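S.K.: predicted model and sequence below, questions to follow.
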Amino acid sequence: MYHAVAREAHDPNQLCVSPERFAAQMTWLARRGLRGVSVVSLLRAVQRGDAGGLVGITFDDGYRSVLHAALPVLRRHGFGATAFVLSDPPAPENTWDEGTAWPLLAADEIRELAAEGVEIGSHGATHTRLTGLPHRRLAAEVADSRAALGEVAGGEVQGFAYPWGAMDAAARAAVAAAGYTYACAVSTPYRGLSTLALPRAYVGDRDGGFELALKRRLHKVNSIWKGRFA
């Protein structure tokens, strides 16, 4: 789980990975015979039983740096990825994290990412926390966002990522009702583990090879353990 790929002097939430670090992390995967793919590609491979060596790569929020800094690295390795973007952001930049006004992808840039083979998923309409929302607002954030992004990207939007990683039963039901194939969370309680609440491993700028190996192992073990009780 990535967010921005950029050098930012002020990053209190540690959401940025520098272009150099991101390139090193992708090289680390490639040298171990691992291949980055979109989440929808990963799930299809799991269903076929041939997901060995595949790693789902995701970017939340829809920062412009994904197009300009991350995409060239992904291309170089022949990797895929999923970008979860907003359909109706409140401003052209990030306004939900104080002091981090980073530019977001415009509609034509989202289309460019899609044309390059990056899966476009929804991160809601406005990056609003979904837990506790009234039904009509929840539908607008989830279902209306899917329809709008489908028109922008030129294809059916299959994936959703919960803003702030916050979800409850009503949010998962709204995602299912909207027709999404899957949804990504951050951490998922074992009773909620499903294709509508996929856990992910955060990757930051401090993560080198040792940290990536540890996170990958812990994520795999944790998912298997939860899956036994889901």
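M.R.: Looks like it arrived, so ask away.
S.K.: only C-alpha atoms from now on, for both contacts and neighbour counts.
M.R.: Fine.
S.K.: which residues does the residue nearest to the spatial centre of the chain contact?
M.R.: Central residue of the chain (CA atoms, centre = their mean): residue 58, 3.5 Å from the mean position. Residue 58 makes contact with 1-2, 38-39, 81-84, according to CA atoms under 8 Å, 6 or more residues apart in numbering.
S.K.: how about the helices in the chain?
M.R.: 19-31, 39-48, 64-65, 71-77, 107-115, 135-139, 145-153, 169-178, 209-227 (DSSP state H).
S.K.: how about those helices in a markdown table, adding mean neighbour count and distance to residue 202?
M.R.: Listed next are the helices of the chain as a markdown table, based on neighbours: other CA atoms under 10 Å; distance: least, CA to CA, whole Å:
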| stretch | mean neighbour count | distance to residue 202 |
| --- | --- | --- |
| helix 19-31 | 17 | 13 |
| helix 39-48 | 16 | 15 |
| helix 64-65 | 20 | 18 |
| helix 71-77 | 16 | 18 |
| helix 107-115 | 17 | 22 |
| helix 135-139 | 15 | 26 |
| helix 145-153 | 20 | 24 |
| helix 169-178 | 17 | 21 |
| helix 209-227 | 14 | 8 |
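S.K.: ok, second structure coming up, stack it against the first:
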Amino acid sequence: MFRVEEAAPWRAFTSPRVLMYHFFGAPLSGRDPDHLFVTAENFRTNLGSLLDSGWRPVDLDSYLGWWAGDVRLPHKSFLLTIDDAHRSVVDLAAPILSSFGIPSVLFVPSGLIGGAVCWSDDYARERIATADELRRLPTTGMELGVHGFDHTRMVALGPSELRRHTVDARLELERVTGVRARAFAYPYGTHDSVTRRGVAEAGYTVSFAVARERGSFARWRICVDGNDSQTAFRFKLTPTYAAASLLGGRAWRARHLVRDQVEAVRRATIAGTGRPRVR
């Protein structure tokens, strides 16, 4: 019987941090209700702050090697990931990451390549990168992964739907870009045991959620959004945030605690008093 690893979340507490971004620059509509857009200036500041404070970037090979026990990494290590394959990744994020020498993983909804966002009315005009653009990204240090077929929420899926968003999505990305993806990220960060098993059986090496750590096929990530001040961004790297975030993926009370902590840091920053210590 196929068994999907269900690791205790506390090893993730000491693992390399995995940062999750979405869009860059500014929205076409001028509206960004979910704060998905991070400006180029703030993105550069985020990256510079990480490197200046001793954080070291890792690629997916090193990240997987750490979990396997084959690779030793500095205590302050991070893997940078980006969801949705928005056109701004090509125009802004990839060149900035390349200038810093930071590798990354881009998760692509492969059935939407060259199209537009269809899963949100608020972002419906936003463009997805084309096949030609995606094919060029690995030369910049950006690995391609799969983000489902069309950004469908992956819970309570039947067998045919699950295959479409795992096996077929991987084949489509390979067909149009030549890349056979080994990493997967759940749209909206949501998953269940059937979904995790389906991703594993589809042949992926690892998959990522958000805060809901469930082993190799639902690794936790830290969401970085356009509403984060630099103080809030640094706070998200702290052990305090990691503990609350990992616990928050399993209990609704803790999820609210995480949100309250981040909001308190933002309010303190606005007031000019927020100085949480970053380790």
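M.R.: Thanks, I have the structure now. This is a predicted model, so every value here is computed, not measured.
S.K.: follow-up on the earlier one: the residue nearest to the centre of the first structure matches what in the second structure?
M.R.: In the second structure, the residue equivalent to residue 58 of the first structure is residue 81, according to TM-score structural alignment.
S.K.: any idea how far that match is from residue 101 of the second structure?
M.R.: To residue 101 of the second structure, residue 81 of the second structure is 14 Å away according to CA to CA, to the nearest Å.
S.K.: ok, residue 145 of the second structure next?
M.R.: Residue 145 of the second structure sits 20 Å away from residue 101 of the second structure, going by CA to CA.
S.K.: map residue 132 of the second structure onto the first structure.
M.R.: Match for residue 132 of the second structure (TM-score structural alignment): residue 108.
S.K.: and residue 112 of the second structure, by the same measure?
M.R.: Counting by TM-score structural alignment, residue 112 of the second structure lines up with residue 89 in the first structure.
S.K.: ok, which of the helices of the first structure comes nearest residue 96 of the first structure?
M.R.: helix 64-65 (16.0 Å; CA to CA).
S.K.: chain center to the closest one, what's the gap?
M.R.: Helix 64-65 of the first structure has its C-alpha centroid displaced from the chain centroid by 14 Å (CA atoms, centre = their mean, to the nearest Å).
S.K.: and that helix against the second structure, how far off on average?
M.R.: Taking mean CA distance after the TM-score superposition for the first structure, the mean distance separating helix 64-65 of the first structure from the aligned residues in the second structure is 0.6 Å.
S.K.: what sits up against that helix?
M.R.: Applying CA under 8 Å, 6+ apart, the contact partners of helix 64-65 of the first structure are 4-6, 103-106, 109.
S.K.: count of neighbours near residue 32 of the first structure?
M.R.: 9 (other CA atoms under 10 Å).
S.K.: tell me the contacts of the alignment partner in the second structure of it?
M.R.: Residue pairing (TM-score structural alignment): residue 32 of the first structure is matched to residue 53 of the second structure. Residues counted as contacts of residue 53 of the second structure (CA under 8 Å, 6+ apart): none.
S.K.: before we move on, the earlier item: distance of the match of residue 58 of the first structure from residue 89 of the second structure?
M.R.: As judged by CA to CA, residue 81 of the second structure and residue 89 of the second structure stand 11 Å apart.
S.K.: name the nearest residue to the aligned partner of residue 186 of the second structure in the first structure, sequence neighbours excluded.
M.R.: By TM-score structural alignment, residue 186 of the second structure lines up with residue 162 in the first structure. Distance criterion CA to CA, 6 or more residues apart in numbering; nearest residue to residue 162 of the first structure, sequence neighbours excluded, is residue 185 at 5.7 Å.
S.K.: looking at the second structure, which helix is longest?
M.R.: helix 252-271.
S.K.: that helix aligns to what range in the first structure?
M.R.: So helix 252-271 of the second structure sits over no part of the first structure, by TM-score structural alignment.
S.K.: elements contacting that helix?
M.R.: Here helix 252-271 of the second structure touches helix 230-235, helix 239-248, going by 3 or more CA pairs under 8 Å, 6 or more residues apart in numbering; DSSP states H and E.
S.K.: any buried residues in that helix, and which?
M.R.: Within helix 252-271 of the second structure, the residues that count as buried by 16 or more other CA atoms under 10 Å are 254-255, 257-258, 261-262, 265-266, 268-269.
S.K.: and stretch 142-156 of the first structure, end to end?
M.R.: Stretch 142-156 of the first structure has its terminal residues 14 Å apart, counting by CA to CA.
S.K.: contact partners of it?
M.R.: 86-88, 107-108, 110-111, 114, 120-122, 124-125, 157, 174-175, 177-179.
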